[in-house]
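In: With the sequence up front, the predicted model follows.
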Amino acid sequence: MTCVMSGKTILFLSKPQSVTGLFPSLREADITAGLAENLGGAIDFVAKNSPCLVFSVDQLPGYKAEDLLAHATRDNGFPPVIIFTERGCATDAKRFLELGARDYWLEPLMWDKVRAALPRTNGPEPSKPTPQPTASDGVTIIGQHPVVRRVLALAAQVAPSKASVLISGESGTGKEMFARYLHQKSRRANGPFVAINCAALPEHLLESELFGHEKGAFTGAISRKPGRFELADGGTILLDEISEMDLGLQAKLLRVLQEGEIDRVGGTETIKVDVRVLATTNRDIEESVRNKEFRQDLYFRLNVIPLRLPPLRSRGDDIVRLARFFVDHYTTEYALPHLEFSDSARQWLLDYDWPGNVRELQNLMERAVLLAGNGPIEERHFLLDLDAWPLPEDDAAPMQTADAAAPTETAMPLESALSGNEMRLEDIERIAILKRLEQTSGNRTQAAELLGISVRTLRNKISEYKKLGLDVP
């Protein structure tokens, strides 16, 4: 059962009666909804349609959600999975989250909550962090600059404690990576690490997500639901973009920090929780306090240990070290030869201002790997200035329009484009665009930001690809 539309695509792995009530709202929002009732059908739908999210019931006859999560763990390109159930408990929630589920919900599925979970049109997708360098034994933070070494030394010293840590820095500097580092170096490393984006949900949903709710607490709350603090009991909770939280909810959070207790929405029972709280912000939170936008008492509670991450532009040779890491990563991923930087490219890396920080560097290194061929990587491979890019020798004829181009040639599958000895510039451009759309689950604003182009340019490219019959997220 599929409603064919032009917007985002999602998949439900469930009995039809559990989700069909959402379909009218999905149609109004221009969202394609697929329905599968077994694991094989779900895997096939994901392979053919690249949904941005999968909503799966915990079990069906012959199916358990653990099998889907195991497959998702093996498949790096698999979309995030949200598990929902008719009757749940905190133990099951912890188990599914540890197996890789993004979230754990109780039925019924409410449209407001489904909509809030989808990748946003503006801004970053909630709860889906930018990939960061990792190693088998945990998070690896690359950096030898004295500022980074001081931050790492402080993080290592305070990691074993239960002290709250406020991590601040510009967008793209790796705040969540440092939070995971703190957790993995703590005595709670074997406990859960639960992250929630405070900017991704409206106030009424954020309160329920943080503290849980009781049956009947509000319309649609037909069962008790544990909150993120309960799920993080014995471990660590990360409150991402804490400065975006409403003042009223800040007061309730303050009580949790002071007393170690929560009250579910609509509940009368006080629940003790043992949770270490980490928070991040890309704002000047001290200025927010002065402007009465953030509670001073909560700021003092969170800011027991402040970690201020430096922008990439101030990290000197770390820029080249990180660039080297990302180039090695992408040459391995695309099965391409080892690449070196030319002297001019290395100097450009050091001179550039990096407004997007490490996230922007990662994007440009992927672009450079795709454009450099057998190398070395030159300055022009970072910028993708199409006007300056040389035409192939056999391409002296005038360019065809998208409508006139032969679909069998222009709409080359990604694997075919990568397997040849040479790639045309338009193939490389298409690969980069489709990969970023896949990475951002079809979020065009975020994909355009990562690509370094305008949303309008991206829309035009997507329109061209669709005319050629390509399946574009």
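Out: Cool, got the structure.
In: Only C-alpha atoms from now on, for both contacts and neighbour counts.
Out: Noted.
In: What ranges does the stretch 151-300 of the chain have for its helices?
Out: Along the stretch 151-300 of the chain, the segments classed as helices by DSSP state H, counting those that start in this stretch run 175-184, 203-211, 228-231, 247-259, 285-290, 296-302.
In: looking at those helices, which is buried most?
Out: Of all these, helix 228-231 carries the top mean neighbour count, a mean of 28, counting by mean count of other Cα atoms under 10 Å.
In: Remind me what it packs against, helices and strands.
Out: Counting contacts by 3 or more Cα pairs under 8 Å, 6 or more residues apart in numbering; DSSP states H and E, helix 228-231 packs against helix 90-98, strand 193-197, helix 203-211.
In: Check which helices and strands the second one is in contact with.
Out: Under the contact definition 3+ Cα pairs under 8 Å, 6+ apart, strand 193-197 sits against helix 228-231, strand 236-240.
In: which residues touch it?
Out: By Cα atoms under 8 Å, 6 or more residues apart in numbering, the residues outside strand 193-197 that reach it are 126-127, 180, 183, 228, 231-232, 235-242.
In: Please identify which of the residues you listed is nearest to Y334.
Out: Distances from Y334 to the contacts of strand 193-197, taken as Cα to Cα, are shortest for S127 (26.6 Å).
In: E244 is in contact with A200, isn't it?
Out: No - using Cα atoms under 8 Å, E244 makes no contact with A200, being 9.1 Å away.
In: quick one: which of the two has more around it?
Out: Between E244 and A200, A200 has the larger neighbour count (other Cα atoms under 10 Å), namely 23 against 17.
In: before we move on, back to that, could you dump the helices and strands packed on helix 228-231 to a markdown table with distance to K466?
Out: Output for the helices and strands packed on helix 228-231, formatted as a markdown table (distance: least, Cα to Cα, whole Å):
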| stretch | distance to K466 |
| --- | --- |
| helix 90-98 | 36 |
| strand 193-197 | 33 |
| helix 203-211 | 36 |
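In: Show me the one of these that comes nearest A42.
Out: It's helix 90-98; of those, that one is closest to A42 (Cα to Cα) at 18.0 Å.
In: could you give the angle of the closest one to strand 193-197?
Out: Angle between the axes of helix 90-98 and strand 193-197 is 80 degrees (criterion: axes from the mean of the first three to the mean of the last three Cα atoms, to 10 degrees).
In: what about versus this one:
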Amino acid sequence: MEALSLAPRRLLLVDPCDQCRRLQPHLEEAGWLVSSQSLDQAQAASYDIGLLRLRTEHLLRPEGVKHLISRSGTEWIALVDPLAEDVQGLDEFIGEWFFDALALPVDLPRLQGLLGRAFGIARLRGIGTRRGDQHELLGQSRPLRELRKQLARLGPSDRPVLILGESGSGKELVARTLHRMSRRVGQPFVSFNCGMLPEAETANLLFSHQGKLVAANGGTLFLDAIHDLPQGQHERLLNCLRNKVLRRADGESQALDLRVLASSREDLEERVEQGTFHPGLRQWLEQNRLTITPLRKRQGDIALLASYFVELYSLEAGRRSTHFSEEALAAMVRHRWPGNVRELASRVRRGYALAEGGPIEADDLGLHSAPADAVPLGTLEDYKRRAEYQALCDALAHYSSNLSHAAKVLGVSRPTFYRLLHKHQLL
């Protein structure tokens, strides 16, 4: 751990403004090696912590920011431009993608404190094992159990699989799990995001002599965000996959032996109907289909996952574990989790750092003890059903590792408790 504290601290400042640049000498005095680049240039940069001036344009077109952060493997802090403070969805975006955020102009001591905590967490993320990186497949809910059954069935196959799910739900993890369960486990797993580059660069990265199809030969190619693949490349990709041959513009060809997995946040059938997706490619990819249920519909899994992350971060940090306060557990159950498990991991990591050994509070998670969403009036039966559902969620949040005790606390038998969980699709 002492060696980590002596490591150079490299800070990347992305899309800086004049106010941001004026921070640079102060940060350098504090021991940071600061470089600044545009969002496009930042994709190839080397750094320990990222600092991004968050502008309105980033919120309206967030794909570039999401790609940068998701591929960086480190922590990011947002410096929020005043013009972006009133943009709808700002808080949710920050909660899902950033360690924390500060409004411009920045309070320098507060920024330095945040950078220190983010650096500590970022360094600890690289220590030790990731225990199989299976965390997003943990859960007792019915959708998770069904997903694991489908993975066991499809894993050994060589057929393509289309993985559907919201942002942050674990589509790449599912793809990697399918690869590990296949006969190609000892061969390459190559991931390519289809929607982050212009068409010419996409074509070159997929089909060139050193492109992704060649790199994945013998193994598995994961085409992330296939719905964003430029239309001009749909037919060429389909021909390669159908014929198992890569034909290049210079007339050369190469035999292909690979399994293709793809992911999408959108229904490809709708894309076909809109004329923006090749029907043959959609049909070829959907020979098998997996759908990942969003976290907000698996409330019984939230506390289990959150506890897992706390244990993981405490092991990495070499510190004792901690627990969530009653208020934090209630806030997690109420939250809608637009960023799914990735957002949960990010918030728990932030909460663990801020709690400093004490109980993790709702404010540490950035949830601010928000009240439950207003529910429209309904019949007495509606109120009873909602109350029953909330009671079950609360019991799972507190006692997910001991369902017998959860049933006892609610004053029902274990069989009745299981029946109610199934009734509300929490198990």
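Out: All right, it came through fine. Treat the numbers as computed from the prediction; the structure is a model and nothing was measured.
In: Let me have the helices and strands packed on strand 193-197 of the first structure in JSON lines, extended by distance to V54 of the first structure.
Out: As requested, these are exported to JSON lines (distance: least, Cα to Cα, whole Å):
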{"stretch": "helix 228-231", "distance to V54 of the first structure": "20"}
{"stretch": "strand 236-240", "distance to V54 of the first structure": "23"}
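In: E415 of the first structure pairs with which position in the second structure?
Out: Alignment note (TM-score structural alignment): E415 of the first structure has no counterpart in the second structure.
In: now the aligned residue in the second structure for L370 of the first structure, what's its secondary structure?
Out: Under the alignment by TM-score structural alignment, L370 of the first structure pairs with A353 in the second structure. Using DSSP: H, G, I helix; E, B strand; the rest coil, the structure places A353 of the second structure in helix.
In: Count the residues that sit near A353 of the second structure.
Out: 20.
In: list the contacts for it?
Out: Residues near A353 of the second structure by Cα under 8 Å, 6+ apart: R117, I121.
In: closest to P311 of the first structure out of the helices of the stretch 151-300 of the first structure?
Out: Judging these by Cα to Cα, what sits closest to P311 of the first structure is helix 175-184, at 11.1 Å.
In: start and end residues in the second structure for the closest one, please.
Out: Mapping helix 175-184 of the first structure onto the second structure (TM-score structural alignment) gives residues 171-180.
In: Now the matching stretch on the first structure. Mean distance?
Out: Its aligned residues in the first structure lie a mean 0.4 Å from stretch 171-180 of the second structure after superposition (mean Cα distance after the TM-score superposition for the first structure).
In: who's in contact with that stretch?
Out: Residues from elsewhere that reach stretch 171-180 of the second structure (Cα under 8 Å, 6+ apart): 133-134, 136, 151, 154-156, 163-165, 185, 189, 220, 222, 224, 261, 263, 292.
In: Now do the strands in the stretch 1-150 of the second structure.
Out: Secondary structure of the stretch 1-150 of the second structure (DSSP state E, counting those that start in this stretch): strands at 9-14, 32-37, 49-54, 75-80, 100-103.
In: Tabulate these (TSV), appending mean neighbour count and distance to G113 of the second structure.
Out: Formatted as TSV, the strands of the stretch 1-150 of the second structure follow (neighbours: other Cα atoms under 10 Å; distance: least, Cα to Cα, whole Å):
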stretch	mean neighbour count	distance to G113 of the second structure
strand 9-14	22	14
strand 32-37	18	13
strand 49-54	25	13
strand 75-80	23	12
strand 100-103	18	11
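In: E366 of the first structure is nearest to which of the helices and strands packed on helix 228-231 of the first structure?
Out: Across those, closest to E366 of the first structure is strand 193-197 (Cα to Cα), at 26.8 Å.
In: How many neighbouring residues does R320 of the second structure have?
Out: 11.
In: what do you get for F341 of the first structure?
Out: 20.
In: Help me confirm that it comes into contact with N374.
Out: No - under the criterion of Cα under 8 Å, F341 of the first structure is not in contact with N374, lying 11.4 Å apart.
In: one step back: and the helices and strands packed on strand 193-197 of the first structure: which comes nearest V147 of the first structure?
Out: Of all those, strand 236-240 comes closest under Cα to Cα, at 22.6 Å.
In: chain center to the closest one, what's the gap?
Out: In terms of Cα atoms, centre = their mean, to the nearest Å, the gap separating the centre of strand 236-240 of the first structure from the centre of its chain is 15 Å.
In: With the second structure overlaid, report how far that strand is off on average.
Out: Looks like 0.4 Å for strand 236-240 of the first structure (mean Cα distance after the TM-score superposition for the first structure).
In: distance of whatever residue of the first structure lines up with R145 of the second structure from L247 of the first structure?
Out: Here R145 of the second structure is matched to R149 in the first structure, going by TM-score structural alignment. Going from R149 of the first structure to L247 of the first structure by Cα to Cα, to the nearest Å gives 35 Å.
In: Over to P160 of the first structure?
Out: P160 of the first structure is 30 Å from L247 of the first structure, by Cα to Cα.
In: Kindly report the same for K162 of the first structure.
Out: As judged by Cα to Cα, K162 of the first structure and L247 of the first structure stand 25 Å apart.
In: Equivalent analysis for L437 of the first structure, please.
Out: According to Cα to Cα, L437 of the first structure and L247 of the first structure sit 35 Å apart.
In: Please tell me how far the residue located most distally from the centre of the second structure sits from N243 of the second structure.
Out: Largest separation from the mean C-alpha position in the second structure: G251, at 40.5 Å (Cα atoms, centre = their mean). Counting by Cα to Cα, the gap from G251 of the second structure to N243 of the second structure is 16 Å.
In: ok, back up a step: relative to F382 of the first structure, which of the helices and strands packed on strand 193-197 of the first structure is closest?
Out: strand 236-240 (30.5 Å).
In: right, and the helices of the stretch 151-300 of the first structure - which one's nearest E449 of the first structure?
Out: That would be helix 175-184 among those, by Cα to Cα, at 18.8 Å.
In: so the closest one versus strand 193-197, what angle?
Out: 160 degrees.
In: Can you give the distance from the match of helix 175-184 of the first structure to the centre of its chain?
Out: Mean C-alpha position of stretch 171-180 of the second structure versus that of the full chain (Cα atoms, centre = their mean) differs by 14 Å.
In: now stretch 182-197 of the second structure
Out: Its chain's average C-alpha position is 17 Å from that of stretch 182-197 of the second structure, according to Cα atoms, centre = their mean.
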